[in-house]
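A.B. asks: Here is the input, now give the coordinates:
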Amino acid sequence: MNKKLRGLTFLSIPMLAGGMVMTTGCEALDKAADACGFSCAVEGVAAGNPSISGVASIDGFFGAAVDFSAQAEGIVASINAELAAIANSVDLEGGAGADFSGGFDAALSNKFGLEGGIGVDFSPPQCSIQASVVADAAASCDVEAEPGSVTAECSGGCEAEVAADGSVECSTEAEVSCTGTAPGFDCTGGTCEGTCSVELTAAASCDGVCDGTCSGSTDAGGKCDGMCQGECKTEGKADAECSGKCEGSCTFTGPDIKCEGGAKAECTASASAEATVSCEGSCSGEVTPPSVSAECEAQVNASADINAECTPPSLEITYTFAANASANADVNAQAEFSAWLTGFEANVASLAALEAKLLKLQGAATGLVSAAGGAVATAALEMDLGDDLGASYKVLNCVPIELEVVISTLGTAGTELTASATATASFMGAIAPAG
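C.D. replies: Okay, here's the model as predicted:
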């Protein structure tokens, strides 16, 4: 423990205050604690107040804990809302706590006449992180860093600026990619996430919805089990190639491409496992923060996960109506199902993105709890604050109390996140495609 902090407790306040009465304006010993800064905040981390010590590196950690708690509470509430909406839509009892693994298929059969449940497939949701947020967290925590001099590294794609002529400047190790989102964006040679429309002038197979002549039969969703002549529309995932028009987002990648028509540009690190690009914008991969002190590290790492934004993915849905349903009942059920499916798709896509963010928060919680009982606590004991006795008092007496609050609060939040993760996994298992 730092010698300047040893023994600086509330019992020593009268002696300290007595020596400072003439110079600090502390006029009465019973008011010396508050007047001279020898007191802890009435409301601390549990009330959303991170200003505990007046020391940037310590209070920055408490700020990260406060931000985490707010994010975790919001994610849990949002997941519960999506699960409850799905359960209620098929008359499955239990709301967010419904038994999806044991009852969802039966509920779909009872309500819509489906046979074998429903299958939903999608690529993992893409999460992006503002690298500047991570760099700013590092700079605010490290008092020796010069403003604007701290940067973060990105292992995926980093959003880049597009010049007036559409050119994009990336480092020599990075590759340029352009993503356009306008409806009807020509995606020939690119990958589409959304609906890819291809004109079939001659009959050909169509792994999607046939808007034209189908040589076989079509289901309620318009999918053709034969040959299609006309327009074929397929729902693509992020890695689906599209030889027609993409109604969604289409990405081109190459060394000499230009990003025009409002397309978003990214500089993507090479395929090397350790390759990164310096990044100040939005990073679609993992962000590597700059080197900081031990007490700052957990705060900076947590800021990346806490501020991550995860995008709902495009879905591929499969289903079959029971063959033994009567003609009229089958038509009515299919019409009702088609209307229900629109809302269901939105719920599932949102839930997938929330699950991805939840995993980020679980990682942040682990790091923050570890630091609260380790690096931050150690730094507080070893910190030399010179003649700032008020700050010294708070670091020695207030910080340990609030670190215990952080550990307890994050433990409770972690339990709630785990429960939400379990419920989400149960539902996702119920809708996973067979095989």
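A.B. asks: C-alpha only now, for contacts and for neighbours.
C.D. replies: OK.
A.B. asks: Go ahead and confirm L200 touches K233.
C.D. replies: No. Between L200 and K233 there is no contact under Cα atoms under 8 Å: 10.5 Å.
A.B. asks: Between the two, tell me which one has more neighbours.
C.D. replies: Neighbours were counted for L200 and for K233 using other Cα atoms under 10 Å; K233 has more, 24 against 17.
A.B. asks: you'd agree the more buried one is in a helix?
C.D. replies: No. Counting by DSSP: H, G, I helix; E, B strand; the rest coil, K233 is not part of a helix but strand.
A.B. asks: Before we compare anything, build this one as well:
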Amino acid sequence: MRSPTRISSPQPSHDGAPAYRNPYEELAELADPSPEDDDADLGGRKDQPSGVGSDSGSSAGSGSGDDGEPWSPPNHRRSSRRRRGRFKAVPRTAKALIGLVVLGLLLVLGDRWAVMYAERKAEQQLQKKLDLATAPNVTIHGFPFLTQVLGKKLEQVDIAVPDVAADRVSLAEVRAQAQDIRIVGDLPSSFKGAVVGRMKGDVLLSFEDLNRELGASQVRFRALGPSSVRADGKLPVAGKEVSLHAKAHIRRQGDRGISTSVSDMRLDIPEIATYRPGPGADAGLFLHKKAAEQISEDSGKAQALLSIPAVAEKLGVQPSQADRAQSDGRELDRITGSPRFVPALLGVNLVQAANDHPQLARKLGIDPTVAAALAKLKVPELTDKLELSFQLPKKAKGIRLANIGVSPEGIRADLTGTGLNFGKTR
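C.D. replies: Reported below is the predicted structural model:
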């Protein structure tokens, strides 16, 4: 029969205080006894280790460990103390370095935030004070920014302004680099203005904008040379479309403007004639070479021209010869077959003949109403359609233009300025 397992009570220590047994040993005693223990119970308890279930002060009964020290519960806070201990083991120099790095990052982030805030405020102020349709793009250079603010002096500020109105046209882009800037007021709360020590930049009058703003007559502009622009397009005249061609030479007007002088202007009636306006000797309506050659081969058109004494005289044909050519085919062939006929015909101004003899104009393929309308066109009226000039805005005081030229994108000019005042500087 299995003997009941006894749980020993706390045993007194040497000093009289109760000594607590190891709980793991008590759990072991609660387990089922081994077969040897059953035999001992049946035949009488034998070979029972001393101290088990007795009041002796042995190591098993006293709850002490193998080394004789009193048992104590495990301390589960050692790991956290160990982690804190590892951080304490980091040298103070490394801790200080980490702290400086973190502080530096915070200062840099704060400085960059202040720059972005100041740039946004400057963009709003410039748009308002210069009455711009689009807010400019302002970039403040220099680090740290906050020290510049405290000193009220900025090293460099880049400004890019798109779409600036300049008289009839718009400047596609104005870029400026301002240096040595003295701030008036306090950034960013009470900014009043600034004084720019020196400034440089450039402006672009793009052909794309010129085509849109001056292209009501379907005129297109392109670069022709370092200081010239080519204009080509269509122009409605008396309900018909004629081709327009001209050259515009770019030059500086004073130190704040650009002007153009238009030359070699002509309006073409396709494959028939060209009209050149103006009071010069080359002004008037002149046949194309191909049309003149066709007339020399067409007896009807040639006889119609020779029937007009003023035209025959300009062709170098005597009145008697012109009269015989009306009825004598051989005389007509002799006149029109001469190597001098076509070149002479190209030099004949047909404006008056077309106006006085509408039937002749129609026979030559020229609409009399178009010829009459072309003769009424005035040079200023035409050049106004090709006017590329502009002036810098009046509010941009102290800025001057220099080094004007033509690029594939449009007309460019450099900007310069010193001692420029923006806003309230007093």
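A.B. asks: Fetch the TM-score of the aligned pair.
C.D. replies: The TM-score (TM-score structural alignment, normalised by the length of structure 2) is 0.22; 142 aligned residues with a Cα RMSD of 6.2 Å.
A.B. asks: Check which helices and strands the longest helix anywhere in structure 1 is in contact with.
C.D. replies: Longest helix of structure 1, by residue count under DSSP state H: helix 327-372. Counting contacts by 3 or more Cα pairs under 8 Å, 6 or more residues apart in numbering; DSSP states H and E, helix 327-372 of structure 1 packs against helix 56-89, helix 100-112, helix 294-306, strand 309-311, helix 399-431.
A.B. asks: Give me the next element, helix or strand, following it.
C.D. replies: Next helix or strand after helix 327-372 of structure 1 toward the C-terminus (DSSP states H and E): helix 375-382.
A.B. asks: That next one: which residues count as buried?
C.D. replies: By neighbour count on 16 or more other Cα atoms under 10 Å, the buried set for helix 375-382 of structure 1 is 375-377, 379-382.
A.B. asks: closest to G74 of structure 1 among these?
C.D. replies: V376 (26.4 Å; Cα to Cα).
A.B. asks: Surely that closest one touches E295?
C.D. replies: Yes. Judged on Cα under 8 Å, V376 of structure 1 makes contact with E295 at a distance of 4.7 Å.
A.B. asks: Need the overlap of contacts for the two.
C.D. replies: Residues touching both V376 of structure 1 and E295 by Cα atoms under 8 Å, 6 or more residues apart in numbering: 58, 61.
A.B. asks: In three-state terms, label D239 of structure 1 for me.
C.D. replies: Taking three-state DSSP, the label given to D239 of structure 1 is strand.
A.B. asks: Same check on the one 10 residues further on?
C.D. replies: Here S249 of structure 1 is strand, with the state taken from three-state DSSP.
A.B. asks: where along the stretch 1-150 of structure 2 do the helices fall?
C.D. replies: 23-30, 35-42, 59-62, 78-88, 92-129, 145-151 (DSSP state H, counting those that start in this stretch).
A.B. asks: can you redo those as JSON lines with distance to L345 of structure 2 and mean neighbour count?
C.D. replies: Compiled in JSON lines, the helices of the stretch 1-150 of structure 2 are given as follows (distance: least, Cα to Cα, whole Å; neighbours: other Cα atoms under 10 Å):
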{"stretch": "helix 23-30", "distance to L345 of structure 2": "131", "mean neighbour count": "12"}
{"stretch": "helix 35-42", "distance to L345 of structure 2": "143", "mean neighbour count": "13"}
{"stretch": "helix 59-62", "distance to L345 of structure 2": "141", "mean neighbour count": "21"}
{"stretch": "helix 78-88", "distance to L345 of structure 2": "105", "mean neighbour count": "10"}
{"stretch": "helix 92-129", "distance to L345 of structure 2": "61", "mean neighbour count": "14"}
{"stretch": "helix 145-151", "distance to L345 of structure 2": "76", "mean neighbour count": "15"}
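A.B. asks: is it true that G61 of structure 2 touches Q11?
C.D. replies: Yes. Under the criterion of Cα under 8 Å, G61 of structure 2 makes contact with Q11 at 7.0 Å.
A.B. asks: returning to that earlier point: out of the helices of the stretch 1-150 of structure 2, which is closest to T383 of structure 2?
C.D. replies: The minimum distance between T383 of structure 2 and the helices of the stretch 1-150 of structure 2 falls on helix 92-129, with 33.7 Å, by Cα to Cα.
A.B. asks: Report the inter-axis angle for that closest one versus helix 78-88.
C.D. replies: Helix 92-129 of structure 2 and helix 78-88 are oriented at 70 degrees to each other (axes from the mean of the first three to the mean of the last three Cα atoms, to 10 degrees).
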